[in-house]
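# fold the following, please.
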Amino acid sequence: MNPYMRLIVEAGPLAAFFVSNSKFGIMTGTAVFMAATLVALLVSWHFERRVPVMPVVGAGFVLVFGGLTLWLNDDLFIKIKPTLVNLLLATVLFVGHATRRNVMKHVLGTVLNLTDEGWRTLGLRWAWFFLVLAGLNEAVWRTLSTDDWVNFKVFGIMPLTLLFSMLQAPFILRHQVADEQPRDEAAAP
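Next up is the predicted model:
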C-alpha cells in the first residue's frame, strides 16, 4: 500500500469521526467512526492480504465501546475508550518490562535493530507516555464539552503521539545496532 493510502486508512476513521460529530453529534459520529474503522480494516486487508495486530485491537475497542455508546445512548463509553486503550498498552509494556519480555522488540523488531537496553528504555518511555495520554484523556472528557473532547482526540492525541515519536529518534539512533554484513561479502577476499 502506498504511503498516501496508508495515511488514509490509518487517519481516515478519526477524520470521519471528527467531521460527522461536528455536523451531526456524538452518536452519529460514533456510528460513522465504527463503520469507517471496519472499512479501513477491509481496505488494509484488500491491499496487503493481512491486517497488523494493533489496528485489529484498536478496531475491537472502537466496536465494543462504540457499540456500548450507541446501545446505551451514553457517550461515556466512547470517551473512556482512549483511556482504557492507553492503560492497556501501558500495562502490557510495564508487565513486559517487569517480566523481562521485550514487547517493543517483538512489535518493532523487524523495523528497528536496537540494543537490549535500548529496547527496555524505549518500552518504558512509551509505557509512561501511554499513562500520560490516559490521564490527559480523563482530564479532558471530564472537564470539557463533548465537542472539545473530540477536538482533543483528533488534534491533541495524534499530534502528541507524533511529537513523542519524533523525540525518540535521537535515543533510537544512539541505541541502534549496526547491521551485520552478509556472510558472502564478509567471506570474500
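# from here on, contacts and neighbour counts on C-alpha atoms
Will do.
# from the chain's centroid, how far away is stretch 167-182?
Stretch 167-182 has its average C-alpha position 22 Å from the chain's average C-alpha position, going by C-alpha atoms, centre = their mean, to the nearest Å.
# what's the closest non-adjacent residue to Val43?
Computed as C-alpha to C-alpha, 6 or more residues apart in numbering, the closest residue to Val43 that is not its neighbour in sequence is Val9, at 7.2 Å.
# check contacts around the one you found.
40-41, 43-44 (C-alpha atoms under 8 Å, 6 or more residues apart in numbering).
# wasn't Glu180 part of a strand?
No: residue state for Glu180 (DSSP: H, G, I helix; E, B strand; the rest coil) corresponds to coil; a strand is not indicated.
# distance of it relative to Ala186?
Glu180 sits 9 Å away from Ala186, taking C-alpha to C-alpha, to the nearest Å as the criterion.
# mind checking how far Pro82 is from Glu117?
With distances defined as C-alpha to C-alpha, the gap from Pro82 to Glu117 amounts to 29 Å.
# re the thing from before, so which helix or strand takes in the residue nearest to Val43?
If you go by DSSP states H and E, Val9 is part of helix 3-24.
# and for Leu162?
helix 158-167.
# for the protein, which segments are assigned as helices?
Secondary structure of the chain, counting by DSSP state H: helices at 3-24, 26-48, 53-72, 76-98, 103-108, 116-143, 146-152, 158-167, 169-174, 183-187.
# closest to His97 out of the contacts of Val9?
The shortest separation between His97 and any of those is 30.2 Å, and it belongs to Leu41 (by C-alpha to C-alpha).
# that closest one: neighbour count?
Counted by other C-alpha atoms under 10 Å, the residues lying close to Leu41 total 18.
# which residues does the nearest residue to it once chain neighbours are set aside contact?
In space, Leu41 comes closest to Val51 once its chain neighbours are excluded; the distance is 6.8 Å by C-alpha to C-alpha, 6+ apart. Shown in contact with Val51 (C-alpha under 8 Å, 6+ apart): 41, 44-45.
# just name the closest of these to Leu108, please.
The closest of the contacts of Val51 to Leu108 turns out to be Ser44 (C-alpha to C-alpha; 18.9 Å).
# picking that back up, among Pro82 and Glu117, which residue is more densely surrounded?
Neighbour comparison, Pro82 and Glu117: the larger count goes to Pro82, with 24 against 10 (by other C-alpha under 10 Å).
# another sequence for comparison is provided below:
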Amino acid sequence: MAEKKISPWVKAGLDWGPLIVFFIAFNRLKDGSYEILGREYSGFVVATALFIPLIAFSTLVLWRLTGKLSAMQIATLVLVLIFGGLSVWLNDPTFFKMKPTIIYLLFAGILGAGLLRGKAWLQLVMEEALPMEHAGWMILTKRFVGLFLALAVANEVVWRTMSDEIWVDFKTFGLPIILIGFIMAQAKLFEKYGIDKAEEDGAEEK
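Purely as a prediction, here's the structure:
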C-alpha cells in the first residue's frame, strides 16, 4: 500500500493523543482504588488499561490513513501490548514503567548493529524527510545511539527512585522535550551534510 499524506495535525493527534489521555486519566485516578470484576486496581493500572486500546486504535487509524507505519511505531505498539498487558494482568505498574527502557535499548541495539556493519539504518526511516550525505547519517546515528542509551538509563533512574507522578510527567513531557531538543541541536550537522532536495531531483532527471 502506497504511503498517503495526511494533515500534520491529524498525525500529531494520533501520535500523542493516547499519551495525553493516559496523563489525564492517571492524574484523575491516581489517588483511588478501583474494583473491577472483583479485583482491586490502582489508578495507575486503570489508566494503563485505558492507554493500551487507545494506542492500538490510533496506530490502526494511522496505518489506514497513511498506508504505512514506521519501525518505531510498530515496536512501540508491540511493547505497549506486552508490557502494558503484563501490568494490567499482574496488577503491577512496574512492567509499564520499564517499557520506555526496553524501547530505547532496542533501538540503540538495532542502530548500533547497523553501525558495526557500516550502515546508518536511521537513514532508511528519515531520509525522505531529511536528505543528507551518508557521512552525516553515520554521525547522526551514533549520536542517536548515545541518546537512546542515556534515555534508557534516565527512565530507570526516574521510575526506580521517584514517585509515580514524577515518572508520568517525565514520560509525557520530559522525554518528548529531550528528543525535540536533541534534534534541534543537530542543526549544524544538517547544515553541513544536508542535500538540497530540489537539486537532487534535478540531477536524477538528467
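# how much space between the alignment partner in structure 2 of the residue nearest to Val43 of structure 1 and Ile55 of structure 2?
With TM-score structural alignment defining the correspondence, Val9 of structure 1 maps onto Leu14 in structure 2. Separation of Leu14 of structure 2 from Ile55 of structure 2 (C-alpha to C-alpha) stands at 8 Å.
# that older thread, aligned to the residue nearest to Leu41 of structure 1, what sits in structure 2?
Pairing criterion TM-score structural alignment: the partner of Val51 of structure 1 within structure 2 is identified as Leu69.
# so which of the contacts of Val9 of structure 1 wins on neighbours?
Counting neighbours by other C-alpha under 10 Å, Ala40 comes out on top of the contacts of Val9 of structure 1 with 22 neighbours.
# find the residue closest to Val56 of structure 1 in space, skipping its chain neighbours.
Nearest-residue entry for Val56 of structure 1: Leu41, 7.5 Å, with adjacent residues in sequence omitted and distances by C-alpha to C-alpha, 6+ apart.
# show me what that neighbour lines up with in structure 2.
Per TM-score structural alignment, Leu41 of structure 1 is aligned with Thr59.
# Arg125 of structure 1 too?
The criterion is TM-score structural alignment: under it, Arg125 of structure 1 has Arg143 as its aligned partner in structure 2.
# okay, and the common contacts of Glu180 and Ala186 of structure 1?
Between them, Glu180 of structure 1 and Ala186 share no neighbouring residue, with contact defined by C-alpha under 8 Å, 6+ apart.
# what's the local residue count around Gly67 of structure 2?
Applying the criterion other C-alpha under 10 Å, we find 14 residues in the vicinity of Gly67 of structure 2.
# meant to ask about Leu84 of structure 1
For Leu84 of structure 1, the neighbour count with other C-alpha under 10 Å is 16.
# thought Ala134 was touching it, still the case?
Yes: with contact taken as C-alpha atoms under 8 Å, Leu84 of structure 1 and Ala134 are classed as touching, separated by 7.2 Å.
# what's the local residue count around the match of Arg125 of structure 1?
15.
# His175 of structure 1 now?
Other residues near His175 of structure 1 come to 19 when the count uses other C-alpha under 10 Å.
# that one -> structure 2?
In the superposition onto structure 2, His175 of structure 1 corresponds to Tyr193 when matched by TM-score structural alignment.
# then Thr91 of structure 1?
If you follow Thr91 of structure 1 across to structure 2 using TM-score structural alignment, you land on Gly109.
# which residues touch its match?
With C-alpha under 8 Å, 6+ apart, Gly109 of structure 2 has these contacts: Val145.
# could you do Pro176 of structure 2 as well?
When the contact criterion is C-alpha under 8 Å, 6+ apart, Pro176 of structure 2 has no partners at all.
# please determine how far it is located from Ala154 of structure 2.
Spatial separation of Pro176 of structure 2 from Ala154 of structure 2 under the definition C-alpha to C-alpha is 13 Å.
# what about the residue lying closest to Gly58 of structure 1 once chain neighbours are set aside, how many neighbours?
Ranked by C-alpha to C-alpha, 6+ apart and with sequence neighbours excluded, the top spatial neighbour of Gly58 of structure 1 is Val85, at 7.8 Å. Neighbouring residues of Val85 of structure 1 were enumerated by other C-alpha under 10 Å; the total is 18.
# hmm, Val85 of structure 1 is touching Phe61, no?
Yes: with contact defined as C-alpha under 8 Å, Val85 of structure 1 and Phe61 form a contacting pair (7.5 Å).
# surely the residue nearest to Val56 of structure 1 and Val57 touch.
No: when contacts are counted by C-alpha under 8 Å, Leu41 of structure 1 is not listed as touching Val57 (10.9 Å).
# returning to that earlier point: quick one: the helix holding Leu162 of structure 1 to helix 116-143, angle?
160 degrees (axes from the mean of the first three to the mean of the last three C-alpha atoms, to 10 degrees).
# what does Lys119 of structure 2 align to in structure 1?
Taking TM-score structural alignment, the alignment pairs Lys119 of structure 2 with Arg101 from structure 1.
# what is the burial count for that match?
Counted with other C-alpha under 10 Å, residues neighbouring Arg101 of structure 1 total 15.
# Val107 of structure 1 versus that one, what's the distance?
Look at Arg101 of structure 1 and Val107 of structure 1: by C-alpha to C-alpha, they are 12 Å apart.
# same question, Phe77 of structure 1
Distance of Phe77 of structure 1 to Val107 of structure 1, given as C-alpha to C-alpha: 28 Å.
# I'm done for today, thanks for sticking with me.
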